[in-house]
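Engineer: from the sequence below, what's the structure:
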Amino acid sequence: MQQDTPEAPMLLQNGTPAFRRLNLALFAAGFSTFAILYCVQPLLPLFSAEFHVSAAVSSLSLSLTTGLLAVAMLVTGSLSEVWGRKPIMVASLLSSAILTILLAAAPNWATLLVARMLVGVTLSGLPAVAMAYVSEEVDPKSIGLAMGLFIGGNAIGGMAGRLVSGVLTDLGSWRFAIGVIGSLGFIAALLAWRSLPQSAQFRARSANPAELLRSFGQHLRDPGLRYLIAEAFLLMGGFVTLYNYLGYRLTAAPYGLSQTAIGAIFIIYLIGTASSAWVGDLAGRLGRGRVFWIMIVLMLAGAVLTLLDAIVPILIGMVTVTFGFFGAHSIASSWVGRRARTAKAQASALYLFCYYAGSSAIGTLGGVFWSNWGWQGVVALVTALLMAALALAFRLAALPPISPQQEA
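Structural biologist: Just a heads-up that it's a prediction; the model follows:
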């Protein structure tokens, strides 16, 4: 007599209650991560004044966080292959929120930097693991939308962290502002814990370090993944550099904007929420390679537009850059999960390692360009990065898919 075999768990599909719970949880997780990560960005000029440090040194409050985040993700991504996705993500969100609340009491610049480095380590358990979770649990036709909505949460969190910190700093102090951001992150962490569905497709791997290291080598042998990893470094490096030093430009003459006004500029991140979901879905239908390079061209056009002196074209340029960046990131991050055959969290960790390494290294290097050549130097640096990214995008689009189910 033939025995019935258990049915494989269904992949999450758009329109189902489980898919809606997934998106709510990942949106909250992305919101918390990016609000905590980038809440210091509009405060960089204030840190320079209060702690008597240069623009490049002030940017370390962001660059050290993203740098440690990049390295630590290689570890937490591997741990999630053994311990599971949801436990790592929830622990990451809760610990990061608590550390941020404590950071508000930092007595000096050195303590603030140490606290922000620890935040970089604790945040590392979310981005790469969430990308792997989506690639495992979501139906391929819905992956672009799910990843786009997760990145939309990143955009909203990045905007809220910057806007709230700017407004609350003007109303009270930067310490009060960061404490509020940490509290919002704690609430978002609890929401993610309650709403995120348990993994149904995850299969734990051996805790053998040699096997985990071999997986990294397997990913790097795929030229497509190598190109995507390089794109992450170039695109994020250029994007964060523009935003890092835009505040310095607009708080100086002839603009003289307040911290609230600088924070309000990050409302532009709402454009990223729309573009990440829409472009991710569009690329899933038309082909990633056909849409990806267009997003990079948009970033280039927007960066050049910011060279004009009037505030309106500067803002239009930043809107264009933001639309293009989040669209490109949505495509690339979902593409990584599709090209990686196994150990998807490690593949995502490699992508995000270069993503945050670009933020850290290029974001700080941009301070040197700003100090020596002003905004023209910053835009020249970003333009060079985006031209390299565009060349790689054409090579990436020309690669054959690694399986019949994957799109070129």
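Engineer: make it CA atoms for all contacts and neighbour counts henceforth
Structural biologist: OK.
Engineer: residues contacting the one helix or strand residue 194 maps to, please?
Structural biologist: Using DSSP states H and E, residue 194 sits within helix 174-195. Applying Cα atoms under 8 Å, 6 or more residues apart in numbering, the contact partners of helix 174-195 are 21-22, 24-26, 28-29, 31-33, 35-36, 39, 43, 90, 93-94, 96-105, 161, 164-166, 168-169.
Engineer: what about 6 Å?
Structural biologist: With contacts defined as Cα atoms under 6 Å, 6 or more residues apart in numbering, helix 174-195 is touched by 21, 25, 28, 32, 90, 93-94, 97, 100-101, 104, 165, 168-169.
Engineer: what of stretch 31-40?
Structural biologist: Contacts to stretch 31-40, defined as Cα under 6 Å, 6+ apart, come from residues 153, 154, 156, 157, 158, 161, 162, 165, 185, 188.
Engineer: what's the answer for stretch 231-242, then?
Structural biologist: Contact partners of stretch 231-242, identified using Cα under 6 Å, 6+ apart, comprise 354, 355, 358, 359, 362, 363, 366, 382, 385, 389.
Engineer: one more sequence to fold, the one below, so I can look at both together:
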Amino acid sequence: MSSPTSPVSPPASPETAPYLQRGTAAFRRANWALFAAGFSTFSLMYCVQPLLPLFADHFKVSPAQSSLSLSLTTGLLALAIFLVGLWASRLPRKSVMAASLFASGVLTLAVAATPDWHALLAVRALQGLVLGGVPAVAMAYLAEEVSSSDLGFAMGLYIGGSAFGGMMGRVITGLVADHSSWRVALVVVGVVGVLAAVLFVVALPTSRHFKPQRSGGWSAARQGIVTHLVDPNLLSLFALGFLLMGSFVTIYNYAGFRLMAPPYSLSQTLISAIFTVYVVGIFASALFGRLADRHGRGAMLCMGVGTMLVGLLLTLAVNLVVMVLGVVVLTFGFFAAHSVASGWVGQLARGYKAQAASLYLLAYYLGSSVLGSVGGKCWEWAGWDGVVGLIGAFLVVSAALGARLYIVTSPGRAVVAGERMS
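Structural biologist: Reported below is the predicted structural model:
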């Protein structure tokens, strides 16, 4: 038993508290929690993607109109991320993310009960607003709490959770819908989302380096935004987020329509099985996050974009195996590039890290919303060749942006990414 006079150590201040490092229990708990958050967010967001052909048939709407069930969610998610990011310096990290996860799970259950198409779109739009709490704060939490030497690895695991969630949300709804109905499928995903929220609350360590700012308000938020928008390197990363995410979502939005049509004529179950290629996204995120820490983010970013372009070209093949291989390669490249780019934002930002993360994610999800719907028009006008032509142009621009970042952040230049960490 301790003596009554035993000294009690005061809690560490944000300046002296240790950072989360690999090998510690707190680091493992944080990774499990953020993995669960990424899983829940992306499974609930993208669970409708394999259901787009079913929505088009059930509600008698066009493919482009059916894509609104996803585009509205991602578009309003982008707005929510931006608004939360403006005030992130005042908001408690864990509480915001927990509220977002629980609310989005409940709203998925509500989507399953909607009586008509417009009601479904309204609930999915509301879901986009509440989902914004996790992406807007998770990147800031990692940038604040994880040691710089392990940030790439931790960010890769978080994005890996996003990849796993994106995969399982699509696979679960596709399988259940094929054997029951799309309404039952959404109920199942909603319940899984609520359980993931419980795991998140139990596992995530509280913030130790977050210092709430009670003053500044809009003026401070505006200063942070302006600081980032005049930085050409951050602008390049924001543009990459827009183009890469828009390209990726467009491919998955309309791959289902292609595979249900001749010469493939696949069932909903088989199409859903193709979404298991998201497993390579989990591997790519963790791998490239670690490689970026060791070999430089510019080179790894260019490699990821180049891999996406190779995969895109393979999807032009009529042979089903080659076409699916192309989707696998494109998926690997996307998660590799996104893992590197998202981690780099936090390092290049000179202060106001939450605002930098929110701007990146604003661009990221706007790309999903805008380009995902534009891709529908290309599908209606020119089929899969039109979709590939559109995405090919976006990836060429992305490659040019990646090459620029590689050049200007190379060790021989005056601006080096490692020297700009705040």
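Engineer: of the contacts of helix 174-195 of the first structure, which pair is most distant in space?
Structural biologist: Spanning the widest gap among these are 21 and 169, at 34.1 Å by Cα to Cα.
Engineer: of these two, who's got more company?
Structural biologist: Each of residue 21 of the first structure and residue 169 has its neighbours counted (other Cα atoms under 10 Å); residue 169 has more, 21 against 16.
Engineer: show me the contacts for that one.
Structural biologist: Listed by Cα under 6 Å, 6+ apart, the contact partners of residue 169 of the first structure are residue 177.
Engineer: corresponding residue for it in the second structure?
Structural biologist: Counting by TM-score structural alignment, residue 169 of the first structure lines up with residue 177 in the second structure.
Engineer: re earlier: of the contacts of helix 174-195 of the first structure, just say which sits nearest to residue 63 of the first structure.
Structural biologist: residue 100 (16.1 Å).
Engineer: the closest one and residue 116 of the first structure, how far apart?
Structural biologist: Using Cα to Cα, to the nearest Å, residue 100 of the first structure is found at 8 Å from residue 116 of the first structure.
Engineer: between the two, which has more neighbouring residues?
Structural biologist: Neighbours per residue (other Cα under 10 Å) separate residue 100 of the first structure from residue 116, with residue 116 holding more: 27 against 24.
Engineer: corresponding residues in the second structure for the helix or strand containing that one?
Structural biologist: Element membership of residue 116 of the first structure, judged by DSSP H and E, is helix 109-123. Mapped onto the second structure using TM-score structural alignment, helix 109-123 of the first structure spans residues 117-131.
Engineer: have a look at how far, on average, that stretch is from the first structure.
Structural biologist: On superposition with the first structure, the average gap between stretch 117-131 of the second structure and its aligned counterparts reaches 0.2 Å (mean Cα distance after the TM-score superposition for the first structure).
Engineer: stretch 161-173 of the second structure now?
Structural biologist: Aligned to the first structure and superposed, stretch 161-173 of the second structure gives a mean residue distance of 0.3 Å (mean Cα distance after the TM-score superposition for the first structure).
Engineer: now that stretch: how far from the chain's centre is it?
Structural biologist: Relative to the chain's own centre, stretch 161-173 of the second structure is displaced by 12 Å; criterion: Cα atoms, centre = their mean, to the nearest Å.
Engineer: check stretch 226-246 of the second structure too.
Structural biologist: Centroid separation for stretch 226-246 of the second structure versus its chain: 15 Å, with Cα atoms, centre = their mean.
Engineer: where does it end up in the first structure?
Structural biologist: By TM-score structural alignment, stretch 226-246 of the second structure lines up with residues 217-237 in the first structure.
Engineer: equivalent analysis for stretch 343-360 of the second structure, please.
Structural biologist: Counting by TM-score structural alignment, stretch 343-360 of the second structure pairs with residues 334-351 of the first structure.
Engineer: in that stretch, which of the residues would be classed as buried?
Structural biologist: Neighbour-count burial for stretch 334-351 of the first structure, with 16 or more other Cα atoms under 10 Å as criterion, is recorded at 334-340, 343-351.
Engineer: and it, end to end?
Structural biologist: Stretch 334-351 of the first structure end-to-end distance (Cα to Cα) = 11 Å.
Engineer: roughly how far does residue 126 of the second structure sit from residue 74 of the second structure?
Structural biologist: Here the criterion is Cα to Cα. By it, residue 126 of the second structure lies 10 Å from residue 74 of the second structure.
Engineer: ok, the residue nearest the centre of the first structure - contacts?
Structural biologist: Taking Cα atoms, centre = their mean, the centroid of the first structure lies closest to residue 154, which sits 6.4 Å from it. For residue 154 of the first structure, the contact set (Cα under 6 Å, 6+ apart) comprises 30, 31, 34.
Engineer: any of the residues you listed buried? List them.
Structural biologist: Neighbour counting by 16+ other Cα under 10 Å classes 30, 31, 34 among those as buried.
Engineer: what residue of the second structure takes the place of the second one?
Structural biologist: Correspondence of residue 31 of the first structure to the second structure, assessed by TM-score structural alignment: residue 39.
Engineer: could you do residue 158 of the first structure as well?
Structural biologist: Counting by TM-score structural alignment, residue 158 of the first structure corresponds to residue 166 in the second structure.
Engineer: quick check: which element contains its match?
Structural biologist: For residue 166 of the second structure, the enclosing helix or strand under DSSP H and E is helix 151-179.
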